[in-house]
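Engineer: Generate a structure from the sequence data that follows.
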Amino acid sequence: MLEQTTNRFAVLVEEDDNEALVKDDSNDKVIDKGIENVEPEVNFDLNHFSEDVKVKLAKELKSLGPMNSEKKKRNGRGARKKEASLYLKEMVRDENVFFIGLMETKMSNIGRMEVNCLLGNEWDYFHQPAVGTSGGILVLWNIKLVSFEVCEASSQLIIGNLSIPCLGMWKIATVYGSRCNKERGDLLSQLERSMENSSPSIIGGDFNCILNKEEKRGGKRFMFSKVPRDMQSFMVNSDFYDIGVVGPRYTWCNNKEGNSRIWERLDRCILNSLAMQKLPLVVNRHLARMASDHCPIVLKMDDRIRFKSRTIKFEDTWKSYPAAKNIVFHSWKKQDEGNEYEVLRKKLNRTLKSLFFWSRNKCKDLNVLKDNLKKEILDFQNKEALNNNWSAEDLFLLRNKVHQLNITMKRLSTWWNQRAKARWHEEGNTNSKLHNFATARRNGNRIFQVKDEANKVHMDEDQIEKVFTKFFEKKWEYRECEVTGWPQIMENQKLNAEDMDLLNAEFTENEMQTAVFQQGKNKSPGADGVTSSFYKCYWNIVWDTLWKAVRKIFSSSHMNKDWKDTLIVLIPKIRNPLFPSNYRPISLCQTNYKIVATMIVNRLKKGMDRMTSEEQVAFIHGRSIAEHCLLAQEIFHKFKISKNKKGMMAVKLDMEQACDSMGWNTLRHILRWYWFPIIFSNLILECVVDVRFSIIINGKNSDWIKAHSGFHQGCPLSPYLFIMCFQLMTNLLEQNGRSLGIQISSGGPKISHLLYADDALIFSHASIELARKMKTIVKKFCKWTGQRINIGKSQLLFGKIVNHRMRRKIGRLLGFKIVKEMRYLGVKISLERMKMADYQEVLSNAMERLNVWSRKSLSLGGKLILIEGS
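Structural biologist: Predicted coordinates:
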């Protein structure tokens, strides 16, 4: 259905397998309260039957038992069910629907009177009859709000043109996919032919297929077979996108009990790129199942984006205008009073404002300019074809217009590329469909609802902000960490005299320039709105002022607090996130802050390979994650073939918000533990402590939250500081857990653990004593660092020879879930032989990644980057 909302409108697709309307076909009698069937009256004259027949009929009637004197009423099915009728009316009223698609109506026909009773006489309809007792599609639309013209109809779909005031013509397809693979293939072929890319298009309904394992629960294991592959290939080839959903993850349930109960997402709404471009904000809601085993889908669309932030941000497109350099030069050379920080802040604010107002007054809208140039080029080319007074001046103007169009297209690509945060352009791709990726990111990151600690759902934006603010205030609270009883640091891990001389040396202008040009492209700006592109482009103008401010920090070991103010964006960790913990907080540090932090990191990381043990491979130059994966697989192969009577076990530890939970007191003592110079230690602490955060929720910045613990993700320093603190785990295992660990081969080294940042695998022989020792070591580490173990995600895997009694004892002692397979660094590890089905997820993820970008428009290098990221 389509629905009108206070913002604009919405689309509702309702799938119903039950009953709603009942009509008397014989006398066309419509009854209120659901429109029920009335059995036609039939009179029997018994005088026409012989006595033997009468006796036989009497016996048969007697065997049927007592019968109610009331006329028996037939229950409606499909779209004629009374409950579905009442639910549909309520939904149209509550959701302000203006277009409806009903699938599997199970009706051979429907009359005008039935529709009037169902929704009212302001609704028009088109019905595709059911085939026998299955199928049937009914579409209805409110003629006071929209008009709809059917273009194609078959047993599996209805396609038409929907005219919406102020939004123009839309192509709408209502789908009921067959369970037969061949017929579903015919459906996809028909959709590919009919849903052209020249108009905004929406396809919604029951496709009777799922795309990945996350869309199914219960029953047989999901297989990435031909059905999902064909569906995803259709979406990629036809430029359709599956947007995120709000509400229940699954749209269908078989309503059975116990282990036989199955949930699947069979129904979906997909949009093409033109639809997403025209309606940047789309909300796809799954409502509760009431009158059917399918849940209704409401697609609400809003063509207006309400930007809450008023921060002026540097646009990369400004660099392509020669006039912008003059504006920067004249704005920057003005004299300002104050200390080094204040002078830099005033110059940046003045320059950004000058560029912003210049672009608003002088620069034309790029999309409008592109359309005008295309029209002018076409006029010139028509004139040339007709040879009407064609002159050399006209040829010059034509070439000039083509040149301007190419520049405009590049500027448009740059504008969208800055918002898409994509890396395909690094391989030469300047795709004009970058807006699809940017729009998909915006839709995917928008928060429509959240649950608080009391499991209450909030949908009001102010309440959503309060829930997140409360969550992060608790998360960044002060953590009491013990700093006694730490393991001894190895002599080769301590900083030597050469390292200290390097760290104590004065920072130079060249180091600052290196740090500036190390900053990544298209990184989102912080609270000041300045990007690294600004410094890189106008380096010769701005470097001196920037250097004075940066040098002030290193000379005083004190950073201006305004530089540490950080914005937080929330990236969903899972599909359909509902709790604040389902989001990953990413810090948008200010560019000035990142330059200082990068200069410190460039010195710090030179000694990281010696400071961290070989078990840790994250962020250390020369260490390979692939080698770590191979080593883990070799160890688990030993689990499978070992005949040692003790047996073996592996524990996978998962830390709760590890980077954001590290205690600052731990960092202070870690720096002393490694023998860092006092001045350099103070510089590191200045970048970490006394930080304020503001969370961006749907484009609006929350109030500032003062943090008392944690390293913010997005800061160049955070990964290195985190693995330095995590070195406590390695030293503790090596010194106090020597009985832990296993040998892959005789005479080989004993391996007790593997680390990638906070992803930890610990190995030992399977015994209660070793499990207790392992638990003690983990508890000590948590007390020293403020970390917490995520019991629900930590896992325990045993070798084949370990008996079930021992497994249960160790499982109860540690409190972790016992599994037969686990994932480490994205690779599935199992003691069983890997089957083709175990790699289906790789194909599924790759296809999903391809669907966020038009694969036809990518070069070979761009496709490689895309696949590597999946």
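
Engineer: contacts, neighbours, all on C-alpha from now
Structural biologist: OK.

Engineer: give the contact list for the closest residue in space to residue 520 that isn't next to it in sequence.
Structural biologist: In space, and not counting its chain neighbours, residue 520 is closest to residue 532: 7.7 Å by CA to CA, 6 or more residues apart in numbering. Residue 532 is in contact with 516, 517, 519, 520, 521, 523, 591, counting by CA atoms under 8 Å, 6 or more residues apart in numbering.

Engineer: let's see 10 Å
Structural biologist: Counting by CA atoms under 10 Å, 6 or more residues apart in numbering, residue 532 touches 314, 515-525, 590-592, 594-595.

Engineer: Over to residue 619?
Structural biologist: Per CA under 10 Å, 6+ apart, neighbours of residue 619: 605, 608, 609, 625, 719, 720, 723, 756, 757.

Engineer: Next one: the first one relative to residue 706, how far apart?
Structural biologist: Meaning residue 605. Relative to residue 706, residue 605 is positioned 29 Å away (CA to CA, to the nearest Å).

Engineer: what does the third one give?
Structural biologist: Taking CA to CA as the measure, residue 609 and residue 706 are separated by 34 Å.

Engineer: Check the last one too.
Structural biologist: For residue 757, the distance to residue 706 (CA to CA) stands at 26 Å.

Engineer: got a list of contacts for the helix or strand encompassing residue 823?
Structural biologist: Counting by DSSP states H and E, the element that carries residue 823 is strand 821-824. Judged by CA under 10 Å, 6+ apart, the contacts made with strand 821-824 from elsewhere in the structure are 628-629, 632-633, 652, 756, 759-761, 794-798, 828-832.

Engineer: To compare with the earlier structure, here is another sequence to fold:
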Amino acid sequence: MWIRRDIGPAEALSSKIQAQGLSVEGLDWSPISKESALRLDSPFIEEEISKAIFQLDRDKAPGPNGFTIAVFQDCWDVIKEDLMRVFTEFHRSGIINQSTNASFIVLLPKKSLTKKISDFRPISLITSLYKIIAKVLSGRLRRVLHETIHSTQGAFVQGRQILDAVLIANEIVDERRRLGEEGVVFKIDFEKAYDHMKWDFLDQVLEKKGFSPRWRKWMSGCLSLASYAVLVNGSVKGWVKASRGLRQGDPLSPFLFTLVAYVLSRMLLRAEERNMLEGFRVGRNRTRVSHLQFADDTIFFSNTREEDLQTLKSLLLVFGHISGLKVNLDKSNIYGINLDQVHLSRLAEMLDCKASS
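Structural biologist: Reported below is the predicted structural model:
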């Protein structure tokens, strides 16, 4: 039985997971090495803190405390001992005090005429001290991601370029067209990608990938201790605590998102291994490629069999259910290769997405 969006979500999704084995159990987690885990936990040193400070944009809008990064850069020799004490305490406790982890939310208009709240884009203004802590942590994390993130992800991994994924996708589509084989490219849109991520799922991913309890505690401190107030016409309106999601502007956010997106990639690769997804066969060796990821963008390559596309939709629903990263099918697009528009429209209707020529 195929899941429709109007079926009771818990029952339908649970049945689908059990019937086809689409859960995260038994995935290849590709954990980081024990040596890398130890390096992540090592005491902070003055050199890496200084490097992080001078890599940050000095004039970006400040958070609630009003200090820009320029203050830390210009006064580094004066404040470095105090900053070292802050990092030493964070290394020990994993706790960032409330004033340091506070953010202002500013609503920026997406277009000139704004009528609805959806016409605005929320941006977090983070304190400079938190940004420095997160920049140091993200620098450490960036150096180990290549050990644990699959080659289908082209962004935020050391040694990889986002342009690689664009070029590979272009070559894959060109070859399919040249061979005259039918196929579809499905580009998905995550619904408020950073806002909906479940923290408990992120922690599970970190644990499975070999990150230490100390590192996981640090990540929890960065995320769960954050508080927000909305800045309206220069006035602060209320303070609230977050219960999920990542902050736009937080140096850690793209790397943590990449770790969670890895799970979707592994679910797709396992479906390939079980011949539930075919993908495209490319190159002389007819290598199978089912998807590419670059940051929060994911594109899928599929034949036109309805069974394969139904499996793909199931995987996306399951992944959204467990991670919080739900796909906005209304804003997702399917593109046909050597396919007539009528057939493409039928497949788009089945996926509840848009058909694009």
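
Engineer: Just the buried subset of the contacts of strand 821-824 of structure 1, written out for ChimeraX, thanks.
Structural biologist: Of the contacts of strand 821-824 of structure 1, the buried ones can be selected in ChimeraX as follows, counting by 16 or more other CA atoms under 10 Å:
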select :628,629,632,633,652,756,759,760,761,794,795,796,797,798,829,830,831
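
Engineer: Sort out for me which of the contacts of strand 821-824 of structure 1 are in strands.
Structural biologist: 652, 756, 759, 760, 761, 795, 796, 797, 798, 828, 829, 830 (DSSP state E).

Engineer: The aligned partner of the second one in structure 2 and residue 105 of structure 2, how far apart?
Structural biologist: In this case it means residue 756 of structure 1. Following TM-score structural alignment, the counterpart assigned to residue 756 of structure 1 within structure 2 is residue 294. Distance from residue 294 of structure 2 to residue 105 of structure 2, counting by CA to CA: 26 Å.

Engineer: Kindly report the same for residue 307 of structure 2.
Structural biologist: 43 Å.

Engineer: How about residue 138 of structure 2?
Structural biologist: 22 Å.

Engineer: Pick out whichever of these two has more residues nearby.
Structural biologist: residue 105 (22 against 19; other CA atoms under 10 Å).

Engineer: quick one: what's aligned to the more buried one in structure 1?
Structural biologist: Aligned counterpart of residue 105 of structure 2 in structure 1: residue 568 (TM-score structural alignment).

Engineer: Over to residue 193 of structure 2?
Structural biologist: So, by TM-score structural alignment, residue 193 of structure 2 is matched to residue 658.

Engineer: what about that match, neighbour count?
Structural biologist: 20.

Engineer: what residues are up against it?
Structural biologist: Residue 658 of structure 1 neighbours (CA under 10 Å, 6+ apart): 710, 711, 722, 757, 758, 759, 785, 786, 787, 788, 789, 790.

Engineer: Repeat that for residue 513 of structure 1.
Structural biologist: Counting by CA under 10 Å, 6+ apart, the residues that residue 513 of structure 1 touches are 535, 536, 539, 543, 547, 595, 599.

Engineer: Throw these into JSON lines and include distance to residue 94 of structure 1, thanks.
Structural biologist: Converted to JSON lines, the contacts of residue 513 of structure 1 look like this (distance: CA to CA, whole Å):
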{"residue": "535", "distance to residue 94 of structure 1": "52"}
{"residue": "536", "distance to residue 94 of structure 1": "53"}
{"residue": "539", "distance to residue 94 of structure 1": "57"}
{"residue": "543", "distance to residue 94 of structure 1": "59"}
{"residue": "547", "distance to residue 94 of structure 1": "60"}
{"residue": "595", "distance to residue 94 of structure 1": "52"}
{"residue": "599", "distance to residue 94 of structure 1": "57"}
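
Engineer: Dump those residues to TSV, plus neighbour count, secondary structure and distance to residue 286 of structure 1.
Structural biologist: Putting the contacts of residue 513 of structure 1 into TSV (neighbours: other CA atoms under 10 Å; DSSP: H, G, I helix; E, B strand; the rest coil; distance: CA to CA, whole Å) gives the following:
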residue	neighbour count	secondary structure	distance to residue 286 of structure 1
535	19	helix	46
536	15	helix	46
539	15	helix	51
543	16	helix	53
547	17	helix	54
595	24	helix	45
599	21	helix	49
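
Engineer: from the residues you listed, which two are the most distant?
Structural biologist: 539 and 599 (17.1 Å; CA to CA).

Engineer: Translate residue 796 of structure 1 into the numbering of structure 2.
Structural biologist: By TM-score structural alignment, residue 796 of structure 1 lines up with residue 334.

Engineer: My guess is that match contacts residue 351. True?
Structural biologist: Yes. Contact criterion CA atoms under 10 Å: residue 334 of structure 2 and residue 351 qualify, at 8.8 Å.

Engineer: so what sits against both of the two?
Structural biologist: Taking CA under 10 Å, 6+ apart as the contact rule, residue 334 of structure 2 and residue 351 both touch 186, 345.

Engineer: what's around residue 160 of structure 1, how many residues?
Structural biologist: 18.

Engineer: for it, helix, strand, or coil?
Structural biologist: Assigned with DSSP: H, G, I helix; E, B strand; the rest coil, residue 160 of structure 1 falls in the strand class.

Engineer: Isn't it up against residue 170?
Structural biologist: Yes. Counting by CA under 10 Å, residue 160 of structure 1 touches residue 170, with 8.3 Å between them.

Engineer: so the strand or helix carrying residue 163 of structure 1 matches what in structure 2?
Structural biologist: Per DSSP H and E: residue 163 of structure 1 is located in strand 157-164. Under TM-score structural alignment, strand 157-164 of structure 1 has no counterpart anywhere in structure 2.
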